[in-house]
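Enquirer: coordinates only, sequence not included:
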């Protein structure tokens, strides 16, 4: 027999999202009682154990413990519905599985589908969704890695250097250092020197800071081109580079780069 007043838990770190889902559920399923609300996965697990709800609506992304990890601890005792702003989760992990999902912001039409499904399931014991949760966690890690990679800036990899009537493409992996004066910036490789009109400040913003360090107000050097650092008789830090005969001075303002000296 279908329960007259089923109960539910809502977990979302954003209060407006909790309010919206609560209001939508009241429209779509007036008999459903919301017995607890949580702002993170830890609270959700504790409240689920305290109130034993029939259903848990869990946001996937919450600070501390997210919805997936919370579901791993409570899925045997209640039916799980995930809320997510990420279509990738829904498409790849939910469509043919035992877990239902809602895309945020939640629409009443989509919630009606979820409510109909939950009504059919309430008289049954919660399904063993451990394997699907493991797949979902793996998908989340992959998605996080993709998002992180997409957020990385595209660092400058090629320098366009004019040589007479021709244009030379110089890979930043070839560059030993950049050195500027008032009008031009010198691009020094192990075999050649080029002049470009791009300023050192512009280059510093476009180059990978893990690959190129500013050692002087007029010099950027490729880190893995550094052979050694020494102090001269005047106490200045001087760099020797692979494939280049002259030394480069490190200014006092940038001496902290080589603190052990």
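Expert: Sure thing, it's come through. A quick note: this is a predicted structure, and the numbers were derived from the prediction, not measured. Numbering: from 1, shown residues only.
Enquirer: going forward, measure contacts between C-alpha atoms and count neighbours the same way
Expert: Will do.
Enquirer: On the C-terminal side of the helix or strand encompassing residue 83, identify the next helix or strand.
Expert: Assessed by DSSP states H and E, residue 83 sits inside strand 79-84. Next along the chain after strand 79-84, taking DSSP H and E as the criterion, comes helix 87-89.
Enquirer: Pull out the buried positions in that next one.
Expert: For helix 87-89, the neighbour count (16 or more other Cα atoms under 10 Å) marks residue 89 as buried.
Enquirer: Check which helices and strands the helix or strand just after that helix is in contact with.
Expert: Going down the chain from helix 87-89, the next helix or strand is strand 100-103, by DSSP H and E. The contact analysis (3 or more Cα pairs under 8 Å, 6 or more residues apart in numbering; DSSP states H and E) places strand 100-103 against strand 79-84, helix 108-121.
Enquirer: try this one next to it:
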């Protein structure tokens, strides 16, 4: 019996989607319906469903970020292939061209029964193909999914697909508040940035600062040639990296120049570290 998880922050839309899926595809079992991306990641890893219906815009982690997080954390187990993704979105056709790179299909809000029926047919065909003996060659691997997601993320995510934003000069100084003082931290001194709840840790060789922003808001202000994202919660200055070591399982760990911290590289970004 195929299984699915729905992530949609509008309860009425979530209930409608679930009801339509049950009508169109009675054999499909909905293992969970959640209202935000963090819960989608947690329960998808727990239930390992065949299908994911991900709303693009959700509080906190977006559907795209949830897909990225799952691609990073999904187990290396042939018995549990990465789920087929359907993005649920209010974006227009132009923006959806990018979503199709990392999804089996998409549906527009409000979800129309005829369009959802087409999606169900496409998913059923994809699941049938996956179950065939020759599926290993025909079905995209987790590495393929991660490559597709990297391409979508590198475009700036869903917020910039419809048109390029004005280029801003890279950030030069971080203003970190400490009590009544503001510490001016030159960006060139930062070794890495790490997400910490509603804050970002700013790590230099001498000390650590906390700034009240998100990594998602900070990243576009950094020079991408110098600051590399190595995990959904970590951005490191590339010339601060001393070594990148890959263990037998393929996990990459970084050491830093003049600093004792070690940083783990997720599978999504392990391709950055290859010998020349």
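Expert: Nice, I can see it. The structure presented is a predicted model; accordingly, all values stated were derived computationally and were not measured.
Enquirer: what TM-score do we get after superposing?
Expert: Once superposed, chain against chain, the TM-score is 0.49 (TM-score structural alignment, normalised by the length of the first structure); 144 aligned residues with a Cα RMSD of 2.6 Å.
Enquirer: which stretches of the stretch 151-261 of the first structure form strands?
Expert: Counting by DSSP state E, counting those that start in this stretch, the segments of the stretch 151-261 of the first structure that form strands are 158-163, 166-171, 175-180, 185-189, 193-196, 212-216, 219-222, 226-231, 237-241, 244-250.
Enquirer: in terms of contact count, name the helices or strands touching the second one.
Expert: Same thing as strand 166-171 of the first structure. Counting contacts by 3+ Cα pairs under 8 Å, 6+ apart, strand 166-171 of the first structure is packed against strand 158-163.
Enquirer: can you give me the angle the strand it packs on makes with strand 166-171?
Expert: Inter-element angle recorded for strand 158-163 of the first structure and strand 166-171: 150 degrees (by axes from the mean of the first three to the mean of the last three Cα atoms, to 10 degrees).
Enquirer: picking that back up, now distance to residue 56 of the first structure and mean neighbour count too, for the strands of the stretch 151-261 of the first structure, in JSON lines please.
Expert: As requested, the strands of the stretch 151-261 of the first structure are exported to JSON lines (distance: least, Cα to Cα, whole Å; neighbours: other Cα atoms under 10 Å):
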{"stretch": "strand 158-163", "distance to residue 56 of the first structure": "52", "mean neighbour count": "15"}
{"stretch": "strand 166-171", "distance to residue 56 of the first structure": "54", "mean neighbour count": "12"}
{"stretch": "strand 175-180", "distance to residue 56 of the first structure": "57", "mean neighbour count": "22"}
{"stretch": "strand 185-189", "distance to residue 56 of the first structure": "61", "mean neighbour count": "20"}
{"stretch": "strand 193-196", "distance to residue 56 of the first structure": "61", "mean neighbour count": "16"}
{"stretch": "strand 212-216", "distance to residue 56 of the first structure": "50", "mean neighbour count": "20"}
{"stretch": "strand 219-222", "distance to residue 56 of the first structure": "54", "mean neighbour count": "22"}
{"stretch": "strand 226-231", "distance to residue 56 of the first structure": "57", "mean neighbour count": "14"}
{"stretch": "strand 237-241", "distance to residue 56 of the first structure": "61", "mean neighbour count": "19"}
{"stretch": "strand 244-250", "distance to residue 56 of the first structure": "60", "mean neighbour count": "15"}
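Enquirer: nearest to residue 18 of the first structure, of those?
Expert: Comparing the strands of the stretch 151-261 of the first structure against residue 18 of the first structure with Cα to Cα, the closest turns out to be strand 212-216 (46.7 Å).
Enquirer: about what we covered before: for the strand holding residue 83 of the first structure, packing partners?
Expert: strand 55-59, strand 100-103.
Enquirer: Which of the three states applies to residue 126 of the second structure?
Expert: At residue 126 of the second structure the chain is in helix, as set by DSSP: H, G, I helix; E, B strand; the rest coil.
Enquirer: next one: the one 10 residues further on
Expert: Following three-state DSSP, residue 136 of the second structure is assigned to helix.
Enquirer: SS state for the closest residue to it other than its chain neighbours?
Expert: Among residues not flanking residue 136 of the second structure along the chain, residue 130 sits closest, at 7.6 Å (Cα to Cα, 6 or more residues apart in numbering). For residue 130 of the second structure, the secondary structure call by three-state DSSP comes out as helix.
Enquirer: any idea how far residue 130 of the second structure is from residue 31 of the second structure?
Expert: Remark: distance between residue 130 of the second structure and residue 31 of the second structure (Cα to Cα, to the nearest Å) = 20 Å.
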